[in-house]
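In: Let me see the structure of the following:
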Amino acid sequence: MEHTGQNSPLGNHTTLVEFILIGFSDVPKLQGLLFGVFLIIYVFILTGNSLIITITKVDPSLKTPMYFFLGNLSFLEICYVSVTLPRVLADLCRQNRKISILACAVQMYFFLILSATECFILTAMAYDRYVAICNPLLYPVIMNSRLCIQLAAVCWTTSIIIHIVSTCVIFSSPFCERNKMNHFFCDVPPIVQLVCGDTSGIELMTYIIAALVVTIPFLLILASYVKIISTILKLPSATGRAKAFSTCSSHVMVVTLFFGSGIVVYLRPKSTHSSGMDKYFLFFYTILTPLFNPIIYCLKNKDVMVALGKFLQKWIVLGLITSKNSSHS
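Out: As a prediction, this is how the structure comes out:
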């Protein structure tokens, strides 16, 4: 570990230039198995979400605000896992698990941006469903393409601005000599544990940001669905109620998965926390929504199923024609 000695009012500490990610090295006999499992998961996430993005772009029947946001969400999921999983796969293949402070800061920054943006995109999707069900006659006017693009832009830019500040504050703090993190990527809690001196200011900032990017979006989603359910229950026909519920079911499942797993990971009682188990909880939290997002939308959404079927059929036919022409030439 390279460092330079330095004194400060907080006491003696060292200026670290790198951290060591312990990752899954505590289970050496399972390195090969974990690599295979994680690689399959990563390929499935990339493939599934790429298919969702493709069909929302090419299928005319999916040129609606709901599927515009779904395409954004799938792109977000690909970026989200690509911040952590490639590093995990690389670390499973090597002994040297060092990461520079700069690389660690960049990884944490992008992870925070993508997590916050997912909260905001899910909120925008809830607003879309609210307008569609509670104001159906005004839906085409309110949810026009300009508003959709503006909402998506606000989701991304807000996250980028908020987390520039938090990342700078955390990584401008002095770190102690301990540089080992019992984690597989740079996340806020394990990094804050390595900060020397009083971390109450950082923890307060973290809680405030969490309220802005998690609690407020969750409450807005909850309020949207209270109004949506109230409107649906007033519909005269059972068929109409079933159809209205079906347009929301996929989004509700993704929201439940994302926020539910987040609550289990971050809001468990401290008495149940251990650094060894936390990383496994967090690993499944980071892959659950990206993994199940395409599955949920393909199985629960009829329009996506039909569009996917047409897309795959087109490529299969194209492949057969290409192979037939190749065999004749």
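
In: Only C-alpha atoms from now on, for both contacts and neighbour counts.
Out: Noted.

In: Tell me the secondary structure at residue 99.
Out: Secondary structure, DSSP: H, G, I helix; E, B strand; the rest coil: residue 99 is strand.

In: same question but for residue 133, I mixed them up
Out: helix.

In: hey, where'd the helices end up in the chain?
Out: 31-58, 65-92, 101-134, 139-142, 145-171, 188-192, 200-210, 216-233, 238-266, 275-300, 302-328 (DSSP state H).

In: Save the ones you listed as JSON lines, and put in mean neighbour count too.
Out: Converted to JSON lines, those look like this (neighbours: other Cα atoms under 10 Å):
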{"stretch": "helix 31-58", "mean neighbour count": "17"}
{"stretch": "helix 65-92", "mean neighbour count": "20"}
{"stretch": "helix 101-134", "mean neighbour count": "21"}
{"stretch": "helix 139-142", "mean neighbour count": "14"}
{"stretch": "helix 145-171", "mean neighbour count": "16"}
{"stretch": "helix 188-192", "mean neighbour count": "17"}
{"stretch": "helix 200-210", "mean neighbour count": "14"}
{"stretch": "helix 216-233", "mean neighbour count": "16"}
{"stretch": "helix 238-266", "mean neighbour count": "16"}
{"stretch": "helix 275-300", "mean neighbour count": "18"}
{"stretch": "helix 302-328", "mean neighbour count": "13"}
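
In: what's the closest of those helices to residue 182?
Out: Among the helices of the chain, the nearest to residue 182 by Cα to Cα is helix 275-300 (6.2 Å).

In: still on that earlier bit, out of the helices of the chain, the one nearest residue 3 is which?
Out: Closest of those to residue 3 is helix 101-134, at 11.7 Å (criterion: Cα to Cα).

In: just checking, what packs against the closest one?
Out: If you count contacts as 3 or more Cα pairs under 8 Å, 6 or more residues apart in numbering; DSSP states H and E, helix 101-134 packs onto strand 18-21, helix 65-92, helix 139-142, helix 145-171, helix 216-233, helix 238-266.

In: Quick one: the helices of the chain as JSON lines, columns for distance to residue 5 too.
Out: Formatted as JSON lines, the helices of the chain follow (distance: least, Cα to Cα, whole Å):
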{"stretch": "helix 31-58", "distance to residue 5": "36"}
{"stretch": "helix 65-92", "distance to residue 5": "29"}
{"stretch": "helix 101-134", "distance to residue 5": "17"}
{"stretch": "helix 139-142", "distance to residue 5": "60"}
{"stretch": "helix 145-171", "distance to residue 5": "18"}
{"stretch": "helix 188-192", "distance to residue 5": "20"}
{"stretch": "helix 200-210", "distance to residue 5": "24"}
{"stretch": "helix 216-233", "distance to residue 5": "43"}
{"stretch": "helix 238-266", "distance to residue 5": "34"}
{"stretch": "helix 275-300", "distance to residue 5": "28"}
{"stretch": "helix 302-328", "distance to residue 5": "59"}
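
In: structure for this one too, so we can compare:
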Amino acid sequence: MNQTTVKEFVFLAFSSFHQFQIFLFIIIQLAYIVCLVENISVIILVRVKPSLHTPMYYFISTLSALELFVTSAIIPKLLANLIAADNTISFAGCFAQLFVSDSLGTTECFLLAVMAFDRDLAINNPLYYKVIMTQNTCFGLAALPWALGFITVLIPTIYTARLQFSGPNEINHFYCHLAPIQDLICSNQFTSKLITNSVAVFATFFPFILILGFYAHIIVAILKIKGTENKHKAFSTCSAHLIVVNLIYCAALFVYLGPKDGHYRKFFALLYTVVTPILNPLIYTFRNKEVKAAFSKLSAVHMGF
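Out: Model prediction:
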């Protein structure tokens, strides 16, 4: 039986920095706009340029779509709270945001593993790569992380939502993050945290182990390639993905395993939800000649050159 008595939660967000609320609103709003423009541009570019109709770019555009959803699940509510006197969110709305944001974060981890598998297959089995990576295969590999992400987070979300919340209702964060919500549970928190930690290990470390395995296989294959130029070309196709993996995992580790102090938690959460989605398209654009060439041609067409 649901013993919940709390009807709404209150975000503390950046209330201790009240004098900087407007400044934070402007900076975060600008960052959100940049994030939208960059990631939408990547999606459109991959869609309209035939030269980018390959599995690798299909997964890159999927990652950009995912980044859009992750940011949009959190930032609009944060912006509204920064300029509004009412910083509340309903109980159902809070757990809906929690479920969507955590599911998308989990999906991102599995998608990065799929992208590593794609690079591994391209380098170690170049002759069979196009045969194996058909349109249906790419669609299935892109859909799998979404299914795993949402199914994985469903159990801890439902379990936590059915626990007793009858005391404090102030969330020391700017969105419905599981850790500060669990601090508000009036009943025994042990089982909820045990389930959450078990799911977190599966959702983050399992994809990370897969990524390490794929790249270990890739490195072995690259070392066998004759000629420095060929080795560099093979590794350059993976370097952007490696940088993105490091960015996302480092930001996520600080959010979930970093200092429990509220301000540190919020700062690193901002990095994860705003800064990383801005940097990812830039990394893929500026480190990839095909993307830069396609973007230049598309820009030239629209500018009338």
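
In: And the TM-score between these chains?
Out: Here the superposed chains carry a TM-score of 0.97, computed using TM-score structural alignment, normalised by the length of the second structure; 305 aligned residues with a Cα RMSD of 1.6 Å.

In: of all the helices and strands packed on helix 101-134 of the first structure, which lies closest to residue 120 of the first structure?
Out: Of these, nearest to residue 120 of the first structure by Cα to Cα is helix 145-171, at 5.4 Å.

In: just checking, what packs against the closest one?
Out: Packed on helix 145-171 of the first structure, when contacts are counted by 3+ Cα pairs under 8 Å, 6+ apart, are helix 65-92, helix 101-134, helix 200-210.

In: Show residues contacting the last one.
Out: The contact list for helix 200-210 of the first structure (Cα atoms under 8 Å, 6 or more residues apart in numbering) reads 162, 166, 169, 170, 192.

In: Let's see that with 10 Å instead.
Out: 116, 162-163, 165-166, 169-170, 173, 188-189, 192, 195, 199, 211-212, 214-216 (Cα atoms under 10 Å, 6 or more residues apart in numbering).

In: Adding distance to residue 14 of the first structure, write the helices and strands packed on helix 145-171 of the first structure out as CSV.
Out: Output for these, formatted as CSV (distance: least, Cα to Cα, whole Å):
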stretch, distance to residue 14 of the first structure
helix 65-92, 26
helix 101-134, 13
helix 200-210, 19
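
In: nearest to residue 246 of the first structure, of those helices?
Out: Using Cα to Cα, these put helix 101-134 closest to residue 246 of the first structure, at 11.1 Å.

In: Quick one: the residues in the second structure that the closest one pairs up with.
Out: Using TM-score structural alignment, helix 101-134 of the first structure corresponds to residues 91-124 of the second structure.

In: just stretch 48-56 of the first structure next, same as before
Out: Using TM-score structural alignment, stretch 48-56 of the first structure corresponds to residues 38-46 of the second structure.

In: The matching stretch vs the first structure, mean deviation?
Out: On superposition with the first structure, the mean distance recorded for stretch 38-46 of the second structure (mean Cα distance after the TM-score superposition for the first structure) is 0.4 Å.

In: Show me how far that stretch is from its chain's centre.
Out: Relative to the centre of its chain, stretch 38-46 of the second structure is centred 16 Å away, using Cα atoms, centre = their mean, to the nearest Å.

In: Also stretch 100-109 of the first structure?
Out: That offset, for stretch 100-109 of the first structure, works out to 18 Å (Cα atoms, centre = their mean).

In: so how much does it differ from the second structure once superposed?
Out: Here the mean offset of stretch 100-109 of the first structure against the second structure after fitting is 0.5 Å, by mean Cα distance after the TM-score superposition for the first structure.

In: Aligned against the first structure, show me the partner of residue 168 of the second structure.
Out: Using TM-score structural alignment, the equivalent of residue 168 of the second structure in the first structure is residue 178.

In: List the residues that contact its match.
Out: 1, 13, 14, 16, 19, 20, 193, 194, 195, 196.

In: Looking at the second structure, which of the residues you listed hold up?
Out: Contacts conserved in the second structure for those, counting by both residues aligned by TM-score structural alignment, their matches' Cα atoms under 10 Å: 16, 19, 20, 193, 194, 195, 196.

In: Could you report the neighbour count for the fifth one?
Out: Spelled out, it's residue 194 of the first structure. Using other Cα atoms under 10 Å, residue 194 of the first structure is surrounded by 19 other residues.

In: Can you tell me how far the counterpart of it in the second structure is from residue 65 of the second structure?
Out: In the second structure, residue 194 of the first structure lines up with residue 184, judged by TM-score structural alignment. Residue 184 of the second structure sits 33 Å away from residue 65 of the second structure, going by Cα to Cα, to the nearest Å.

In: Over to residue 214 of the second structure?
Out: Going from residue 214 of the second structure to residue 65 of the second structure by Cα to Cα gives 24 Å.

In: ok, now residue 36 of the second structure?
Out: With the distance defined as Cα to Cα, residue 36 of the second structure ends up 10 Å from residue 65 of the second structure.

In: same thing with residue 52 of the second structure?
Out: Distance from residue 52 of the second structure to residue 65 of the second structure, by Cα to Cα: 16 Å.

In: cool, and residue 227 of the second structure?
Out: Distance, residue 227 of the second structure to residue 65 of the second structure, using Cα to Cα: 37 Å.

In: Tell me roughly how far stretch 279-286 of the second structure lies from the first structure on average.
Out: Relative to the first structure, stretch 279-286 of the second structure is 0.7 Å off (mean Cα distance after the TM-score superposition for the first structure).

In: what about the match of helix 101-134 of the first structure, distance to the chain center?
Out: 6 Å.

In: Restricted to buried residues, select the kept ones among the contacts of residue 178 of the first structure in ChimeraX.
Out: Buried residues among these (16 or more other Cα atoms under 10 Å), as a ChimeraX selection:
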select :16,19,20,194,195,196
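
In: Of the kept ones among the contacts of residue 178 of the first structure, which is the nearest to residue 101 of the first structure?
Out: residue 19 (6.6 Å).

In: Just give the nearest non-adjacent residue to the closest one, would you?
Out: Once flanking residues are discounted, residue 19 of the first structure sits nearest to residue 179: 4.9 Å by Cα to Cα, 6 or more residues apart in numbering.
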